[in-house]
Structures are given as C-alpha cells and as structure tokens.
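Colleague: Provided below for reference: sequence and predicted model.
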Amino acid sequence: MTTTIIVKANHGWPVDVSAFHPKTGEKIEHYGGRVPAGENRDFICHSDMDLKIHEVQPAEIEDEREAAENAAAANDTRDEDAAG
C-alpha cells in the first residue's frame, strides 16, 4: 500500500522532506528534497519507508548560505593555487 503526503510550504519557509528505512533508520538516498516556500509537492510513502518533514527556519537558511559561500571561496583559492 502507498500513501500520498502533500507538503504545503505555505507559511513563508521551505520544507525539507527526507526518507528513512523504518527498521534500520538508514537514510534512503535520492528521495525527498526541499519544497520551496509557497509551493506544494506530493510525496509517496510505502511500508518500507518513513518520512521526516522539517520546516526550515531562517537561521538554517543563513547557515547554508554561509557554508556555500565558504565552499566557493575555498574552491577559488584552490583554483588560484593550481594556476600557479
């Protein structure tokens, strides 16, 4: 049996959806994702998965932005070093 879960990110924040094996707790890769603020998305769940639904908070978005900027700066530095 399958169940459709409708995630409505309609309160101004995105929502992350992740899938996990119900017995082992291992993350099921390549399933889930981020529902952008203001959008709806359907997710299908079956007996071999559990879903975790998480409303992303402003501080988490800022932390992600800083991490991406730091990673980009590190890549730029490596590129400059490789160029000589």
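Modeller: Good, I have the coordinates.
Colleague: for the rest of this, base every contact and every neighbour count on C-alpha atoms.
Modeller: OK.
Colleague: do a quick rundown of the helices in this protein.
Modeller: Along the chain, the segments classed as helices by DSSP state H run 58-83.
Colleague: report the longest strand in it, please.
Modeller: Secondary structure of the chain per DSSP state E: the longest strand is strand 27-35.
Colleague: so which other helices or strands are in contact with that strand?
Modeller: Applying 3 or more C-alpha pairs under 8 Å, 6 or more residues apart in numbering; DSSP states H and E, we find strand 27-35 packed against strand 15-20.
Colleague: got the angle for the strand it packs on vs strand 27-35?
Modeller: If you take axes from the mean of the first three to the mean of the last three C-alpha atoms, to 10 degrees, strand 15-20 sits at 170 degrees to strand 27-35.
Colleague: try this one next to it:
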Amino acid sequence: MSSPEDRQEALEEHGLTETQDGFVLSLRGFRKAAQRARALRDQGDQEAARMLALDPDDPVRWEYARCVQIEAFHDEWYESEF
C-alpha cells in the first residue's frame, strides 16, 4: 500500500493540490494538461481540440485542464494500488 507521502508526490507530479473544496491546478499542471490534450487531439478527440482552441486564460480551458489532470492522477494512483 502506498503512503500519504507517495500520494502527495503523485499529486504534485500532476500539478494538483488537494483542498477541502477539491483539487486546485497549478500552472505546471495546466502545462501538463495541455500536453495531454494535444495528444488526445492528435488521436481525434474533438473535445480536446475545442479546449485547445480556447484562450489560455479562459476559465473553461482551465477547468478542462484540471479535469484532465485529475483523471491522469486517478488512473496512475489507482493502477498502482491494484
């Protein structure tokens, strides 16, 4: 079983901070999400293409990026647990 420190390290790797209100995305996380979104767009994902077309300051793009990083963290964390 992984430790809380391992979990925190994984969160930081994805550019996320966990608060009482949920996950907050850092600039580093936003950049990583953009890389993931470009890969998804290249695979034909229309949602990723629409999000990448938005201005980087658009709150919708930031929310999309946050969701991408939460999903990546979740997949990595729970795959390592089982």
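Modeller: Nice, I can see it. In this text, all values refer to a predicted model and were calculated from it rather than measured experimentally.
Colleague: TM-score of the superposed pair?
Modeller: Scored by TM-score structural alignment, normalised by the length of the second structure, the superposition of the two chains gives a TM-score of 0.30; 27 aligned residues with a C-alpha RMSD of 2.0 Å.
Colleague: show me the residue at the heart of the second structure, geometrically.
Modeller: Nearest to the mean C-alpha position of the second structure, counting by C-alpha atoms, centre = their mean, stands Gln69 at 1.0 Å.
Colleague: wait, that residue touches Arg31, no?
Modeller: No. Here Gln69 of the second structure does not reach Arg31: they are 10.0 Å apart, not a contact under C-alpha atoms under 8 Å.
Colleague: sticking with Val60 of the second structure, tell me its helix or strand.
Modeller: Element membership of Val60 of the second structure [criterion: DSSP states H and E] is helix 59-81.
Colleague: in terms of secondary structure, what does that helix contact?
Modeller: By 3+ C-alpha pairs under 8 Å, 6+ apart, helix 59-81 of the second structure packs against helix 4-13, strand 22-25, helix 27-42, helix 46-53.
Colleague: deepest in the core, which of the ones you listed is it.
Modeller: Among those, helix 27-42 has the highest mean neighbour count (mean count of other C-alpha atoms under 10 Å), at a mean of 17.
Colleague: just checking, what packs against that helix?
Modeller: When contacts are defined as 3+ C-alpha pairs under 8 Å, 6+ apart, helix 27-42 of the second structure packs onto helix 46-53, helix 59-81.
Colleague: returning to that earlier point: give the buried residues for the longest strand of the first structure.
Modeller: Residues 32, 34-35 are the ones in strand 27-35 of the first structure that count as buried (16 or more other C-alpha atoms under 10 Å).
Colleague: how about these in a markdown table, adding distance to Ala67 of the first structure?
Modeller: Converted to a markdown table, these look like this (distance: C-alpha to C-alpha, whole Å):
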| residue | distance to Ala67 of the first structure |
| --- | --- |
| Gly32 | 21 |
| Arg34 | 17 |
| Val35 | 20 |
